[in-house]
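Student: the amino acid sequence is not available; the structure is as follows:
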């Protein structure tokens, strides 16, 4: 079983925290672009790492917009061996997120028209989770550097 986000982050499997930034997205005209700019600044020149993180962040923000009334903020934590990305929204129903996201509809041979966001996150991130916050929830994805699992 893969480690949980809490295990990776709080049990220091990612090493020391190097950088942390919270970005307000509420009221932002282009929240996904804003998150990508912050990620590029914080993750630097590792193109593969940055590309995966940008796609994961974009999917998490899109899900918050589509299913939770919008993204409130974006959190990025850069560790020695990876990063943790979180998107906060105001919806409090953590049970609405599928435990095992899928890329198909009810028929195994059909591809779903929507609902692939968390499937993409699950494929790119080492682990992801959802946690209650004071005013909603945060969906967190952890991406480790190659070879640091």
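Tutor: Great, that's in hand. In this text the structure is predicted, and so the values were computed from the model without any measurement. Numbering: from 1, shown residues only.

Student: from here on, just use CA atoms for contacts and neighbour counts.
Tutor: OK.

Student: shouldn't residue 22 be in contact with residue 84?
Tutor: No. In this structure, residue 22 is not within contact of residue 84 by C-alpha atoms under 8 Å, at 11.8 Å.

Student: pull up the overlap in contacts between the two.
Tutor: Common neighbours of residue 22 and residue 84 (criterion: C-alpha atoms under 8 Å, 6 or more residues apart in numbering): 75-76.

Student: comparison target, given below:
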């Protein structure tokens, strides 16, 4: 997916419809890092989000984006063996986070997150993504798949 083109967004947190795109405008800031071969890819992901959003978003908004980026990278490591990269695009309307991995099964990411049982140690990650992101989804690309999370600014989020 090229920068400046994002999947169509719904009014609330929903899975992005595959293949639907719209012109998002030009990002005001773009950051990306290769996560291959890093000992701590989630730490690197958290760092790029904090560095990129410093001075652009309030701490609560930034914390939401950091948590989701951490979760997406963690899922890539756990379920696809490794995260390839993370990119962050900041727009006038919000932020788009994309995490790529070599996994090819886009159906492995459920359309709606399943609720974890009370005693489960895991299984809440995509639920958090669904709650915190304005929209999110998964798409195939030339190297595997990418999971995209969109965060629209709300009143008072941008600094």
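Tutor: Yep, that arrived. Computed from a predicted structure; not experimentally measured.

Student: one step back: more neighbours, residue 22 and residue 84 of the first structure?
Tutor: Legend: neighbour count by other C-alpha atoms under 10 Å for residue 22 of the first structure and residue 84, higher for residue 84 (23 against 13).

Student: kindly provide the distance from the aligned residue in the second structure for the more buried one to residue 135 of the second structure.
Tutor: Aligned counterpart of residue 84 of the first structure in the second structure: residue 96 (TM-score structural alignment). With distances taken as C-alpha to C-alpha, to the nearest Å, residue 96 of the second structure is found 10 Å from residue 135 of the second structure.

Student: what's the overlap in contacts for those two?
Tutor: 149-151.

Student: grab the nearest non-local neighbour of residue 70 of the second structure.
Tutor: residue 42 (5.2 Å; C-alpha to C-alpha, 6 or more residues apart in numbering).

Student: map the one you found onto the first structure.
Tutor: Under the alignment (TM-score structural alignment), residue 42 of the second structure maps onto residue 32.

Student: could you report the neighbour count for that match?
Tutor: Neighbours of residue 32 of the first structure (other C-alpha under 10 Å): 20.

Student: what's it in contact with, if anything?
Tutor: By C-alpha under 8 Å, 6+ apart, residue 32 of the first structure lies in contact with 57-58, 61-62.

Student: name the SS class of the residue nearest to residue 70 of the second structure, please.
Tutor: Assigned with DSSP: H, G, I helix; E, B strand; the rest coil, residue 42 of the second structure falls in the helix class.

Student: and what of residue 140 of the first structure?
Tutor: Relying on three-state DSSP, one would call residue 140 of the first structure strand.
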